[in-house]
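S.K.: Following is a predicted model, sequence given first.
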Amino acid sequence: MHVPDGFIDAPVSIAAGVAAAGAVAVSLRGARRELDERTAPLAGLVAAFIFAVQMLNFPVAAGTSGHLLGGALAAILVGPYTGVLCVSVVLLMQGILFADGGLTALGVNITVMGVVTVVIAYAIFRGLVKVLPAGRASITTAAFAGALLSVPGAAAAFTAIYAVGGTTDIPVAKVFTAMVGVHVLIGIGEAVITAATVGAVLAVRPDLVHGARGLGTPLKLRVDGVLVDAPAAAPAPVAAAARSTKPVWVTGLVTALVLAGVVSFYASASPDGLEKVAADKGIDAHVEEHASANSPVADYSVKGVGDARLSGGLAGVIGVGVTVVVGTGVFWVVRRRRAEDLTATSTSVPTA
């Protein structure tokens, strides 16, 4: 759903950019509360993983494909504020390096794919977690539902922006029906990927899933044929927070590299939901050439490499590498600011 330059007029694009900048600023402050010494490096990994999986377009209908948006996955794994930043980093790298998503439309893309998906997905996720029985199955179920509904929600948000600032005169009702219709199908793929990924992390390190914090199933004992809660165990000598995240980080990075460098070659070549609707309805009449069209890795292929498989794979590996470095750097700075704030608070002397 990467909006290119030319779909939305300049005034609305600027307004969306201001809104996106505000959302990122709020998220930078909010992420200080979400990130700690374990989750800061993992947030960069989540951004790289989203980048990799977005390269895996899957077929959803005749001549149409879809790909992960990632807002739901990021919000549940590392928190909603950090999730907005993860998707924003991905979109920035895609726009600058790979000519994917217009640079003048960056604010639109961050608003639609980053902010809207995170808000919808996480609100639904938290609501369901509160009413479902406590347990890992409830976490994955809530993740599935949040991700499923976040995608048509983002499609509706794009339609609203198009209604205000679209550069063509296509009836909004037609755009809304087409966008939401195809993105409901894409949402199913988003939900499956999100639930599977969250479930996989829950299986090995539930303490690293932001949305599962506080999750615990009390141990039951059978006493005289009746199940009762077991007495609380004494604190473990080594807290969960002290466990190394290196195995998870390495596994996640290798997975992202394989997906982007190898599996992406087999992704669907059909246009994604927005591209298909734009072509069918004519809202791409004023699309503009991307400012980064001459980038060495534009369109996810390395210029000068003749073999398509190798060219696409190298571009994917480069993208994952750059995204994990930039993302980790951003989240390390945010984490450091939190540490500085805590230090300043602990050492401040109250005045009379």
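M.R.: Yes, it's here.

S.K.: rest of the way, CA atoms for contacts and neighbours
M.R.: OK.

S.K.: Now do the strands in the stretch 151-300 of the chain.
M.R.: Using DSSP state E, counting those that start in this stretch, the strands of the stretch 151-300 of the chain run over 220-223, 226-229.

S.K.: what would the ones you listed look like in CSV with distance to Val305 and mean neighbour count?
M.R.: What follows is the strands of the stretch 151-300 of the chain, written out as CSV (distance: least, C-alpha to C-alpha, whole Å; neighbours: other C-alpha atoms under 10 Å):
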stretch, distance to Val305, mean neighbour count
strand 220-223, 60, 11
strand 226-229, 63, 11
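
S.K.: got these as TSV, with distance to Leu274 columns?
M.R.: Shown next, in TSV, are the strands of the stretch 151-300 of the chain (distance: least, C-alpha to C-alpha, whole Å):
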stretch	distance to Leu274
strand 220-223	50
strand 226-229	52
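
S.K.: if I read this right, Ala105 contacts Val3, doesn't it?
M.R.: Yes - counting by C-alpha atoms under 8 Å, Val3 is a contact partner of Ala105 at 6.3 Å.

S.K.: Can you check which helix is longest in the chain?
M.R.: helix 308-347 (DSSP state H).

S.K.: What distance do you get for Gly189 to Asn57?
M.R.: Per C-alpha to C-alpha, to the nearest Å, Gly189 is found 10 Å from Asn57.

S.K.: Now the common contact residues for these two.
M.R.: 66-68 (C-alpha atoms under 8 Å, 6 or more residues apart in numbering).

S.K.: what sits against Phe144?
M.R.: So Phe144 contacts 191-192, 194-195 (C-alpha under 8 Å, 6+ apart).

S.K.: which one of those residues sits closest to Asp272?
M.R.: Set against Asp272, the nearest of those by C-alpha to C-alpha is Ala191 (16.8 Å).

S.K.: Pull out the buried residues from stretch 281-293.
M.R.: Across stretch 281-293, burial judged by 16 or more other C-alpha atoms under 10 Å covers 283-284, 287, 290, 292-293.

S.K.: structure B:
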Amino acid sequence: MHVPDGFINAPVSVATGAVAAVAVAVSLRGARRELAGAVPGGTGAGAERTAPLAGLVAAFIFAVQMLNFPVAAGTSGHLLGGALAAILVGPYTGVLCVSVVLLMQGVLFADGGLTALGVNISDMAIVTTVVAYAVFRGLVKVLPRQRRSITVASFVAALISVPAAAVAFTAIFALGGTTDVPIGKVFTAMVGVHVLIGLGEAVITALTVGAVIAVRPDLVYGARGLTKPLELRTSPLDVPTPAADEVTTAARETGPGAAAPAAPAPRRSVRRVWWAGLAAALLCAGGISYYASASPDGLEKVAHDQGIDTKTKEHASKDSPLADYSVKDIGNARLAGGLAGVIGVGATLAVGTGVFVVLRRRKAVEPAGAAGTAEAPGGRV
């Protein structure tokens, strides 16, 4: 659903650019809290590891977006990623993840107009993430507190987010479309095809979230609080053992039957998850993408059928060495496309991780600075 240059006029493109800039600024602040709280404890080395994971989510979305799947005769679709990002790393961080992907696609691969970047961020990053996470949270509140419920809620949220983005595009086109096309026809065509694309989005999102939950539910933002921490309790009949001396002492201080301080959760490395995710992204972008559907995606098909694309402008990066997801001057199509995909995954991972590391470090510094000036009744702490 990447909108090219020329679909939307300049005033509306500027307005959506302003909306996107404000949303990204708000997301930068919100992402600091999400990155700090995504790991139990929210501080220290554990929280620092969430930045690379968020960068990996952006790289994975980039890779899977290269896998166009057929949805109807002569039409294909691809992952938008807003729902997946919001559920895995949080809605604010999710907006940033998809925005980084769109930026890399527009600048390096001539996919999505540069003057339409605000339109694409507003539609594909903001609308999909906000709608998906709202639906997801609503379902999680009413469904049983089980891992399966997270997967089901992910499926429904992703399914709804795609036609919601189609509706948003239709509204933007109604305000600033450069061609005179009946808006009712655009609405019907966009929503109809993107409901089918939403099914593919829902399957990919549910499978990915389900796979991560099966291995490390503590790394899924949307599953926080799904399992309660283990509490050790004592009773007057308990027999002290050398291994339980500290727990027993704490229990005596608070009285028989009282809850002892919860043992700190053992630190678990995310290295295996990170490498597995990176391997999956590289496999998708560097290998499986060769077999992706060559049919136009939903927006391209509707634009051609309805005449929306009559004023499309050439992309400013059309001569980029990576334009159209193919490395220039390499004759082998499989190698050119695969190498472009690998480069895209690496670039998105580097930029995304860099952004989130900076955000995480700023969040870590702010409390320290504030603590240094805190005052107690008896003087400065």
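M.R.: Perfect, I can see it now. The structure displayed is predicted, hence computed values, not measured ones.

S.K.: Now the TM-score, please.
M.R.: The TM-score (TM-score structural alignment, normalised by the length of the first structure) is 0.94; 340 aligned residues with a C-alpha RMSD of 1.7 Å.

S.K.: equivalent range in the second structure for the longest helix of the first structure?
M.R.: Per the alignment by TM-score structural alignment, helix 308-347 of the first structure matches residues 333-372 in the second structure.

S.K.: Tell me, how many residues neighbour Ala154 of the first structure?
M.R.: 26 (other C-alpha atoms under 10 Å).

S.K.: what residue of the second structure matches up with it?
M.R.: Mapped onto the second structure by TM-score structural alignment, Ala154 of the first structure lines up with Ala165.

S.K.: ok, its match touching Ser122?
M.R.: No - with contact defined as C-alpha under 8 Å, Ala165 of the second structure and Ser122 do not form a contacting pair (9.1 Å).

S.K.: residue boundaries of the helices in the first structure?
M.R.: 10-34, 39-54, 71-78, 80-98, 106-109, 117-131, 136-165, 172-204, 246-261, 273-281, 308-347.

S.K.: give me the stretch of the second structure that the fifth one matches.
M.R.: The alignment of helix 106-109 of the first structure onto the second structure (TM-score structural alignment) covers residues 117-120.

S.K.: Identify all contacting residues around that stretch.
M.R.: 2-3, 13-14, 16-21, 102-103, 106, 112.

S.K.: out of those, which are buried?
M.R.: Buried by 16+ other C-alpha under 10 Å: 2-3, 13-14, 16-17, 19-20, 102-103, 106, 112, out of those.

S.K.: Using a markdown table, lay out those residues together with distance to Thr178 of the second structure.
M.R.: Listed next are those as a markdown table, based on distance: C-alpha to C-alpha, whole Å:
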| residue | distance to Thr178 of the second structure |
| --- | --- |
| His2 | 16 |
| Val3 | 13 |
| Ser13 | 11 |
| Val14 | 14 |
| Thr16 | 15 |
| Gly17 | 17 |
| Val19 | 20 |
| Ala20 | 21 |
| Leu102 | 22 |
| Leu103 | 23 |
| Gly106 | 21 |
| Gly112 | 16 |
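
S.K.: With Val184 of the first structure as the reference, measure out to the spatially most central residue of the first structure.
M.R.: By C-alpha atoms, centre = their mean, the first structure has its centre lying nearest to Gly70, at 2.7 Å. Using C-alpha to C-alpha, we find Gly70 of the first structure at a distance of 15 Å from Val184 of the first structure.

S.K.: Name the nearest of the contacts of stretch 117-120 of the second structure relative to Ala63 of the second structure.
M.R.: The nearest member of the contacts of stretch 117-120 of the second structure to Ala63 of the second structure, counting by C-alpha to C-alpha, is Leu102 at 12.0 Å.

S.K.: Residue in the first structure paired with that closest one?
M.R.: Per TM-score structural alignment, Leu102 of the second structure is aligned with Leu91.

S.K.: Settle this for me: its match is touching Ala99, isn't it.
M.R.: No - assessed by C-alpha under 8 Å, Leu91 of the first structure is found out of contact with Ala99, at 10.2 Å.

S.K.: And Leu226 of the second structure, what's its match in the first structure?
M.R.: Aligned by TM-score structural alignment, Leu226 of the second structure pairs with Leu215 of the first structure.

S.K.: how close does its match get to Ala163 of the first structure?
M.R.: Remark: distance between Leu215 of the first structure and Ala163 of the first structure (C-alpha to C-alpha) = 42 Å.

S.K.: The two: which is more packed in?
M.R.: Using other C-alpha under 10 Å, the more surrounded residue of Leu215 of the first structure and Ala163 is Ala163, with 19 against 15.

S.K.: In contact with that one: list those residues for me.
M.R.: Ala163 of the first structure touches Val172, counting by C-alpha under 8 Å, 6+ apart.

S.K.: quick one: the aligned residue in the second structure for it from Pro163 of the second structure, how far?
M.R.: By TM-score structural alignment, Ala163 of the first structure lines up with Ala174 in the second structure. Applying C-alpha to C-alpha, the value for Ala174 of the second structure to Pro163 of the second structure is 16 Å.

S.K.: Over to Ala336 of the second structure?
M.R.: Relative to Pro163 of the second structure, and taking C-alpha to C-alpha, Ala336 of the second structure is found at 33 Å.

S.K.: What of Thr50 of the second structure?
M.R.: Thr50 of the second structure is 30 Å from Pro163 of the second structure, by C-alpha to C-alpha.

S.K.: And stretch 350-357 of the second structure against the first structure, how far off on average?
M.R.: Its aligned residues in the first structure lie a mean 0.2 Å from stretch 350-357 of the second structure after superposition (mean C-alpha distance after the TM-score superposition for the first structure).

S.K.: What residues of that stretch count as buried?
M.R.: 350-353, 355-357.

S.K.: Let's have those residues in TSV, adding distance to Ala45 of the second structure.
M.R.: Below are those laid out as TSV (distance: C-alpha to C-alpha, whole Å):
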residue	distance to Ala45 of the second structure
Ala350	20
Val351	21
Gly352	19
Thr353	16
Val355	18
Phe356	15
Val357	12
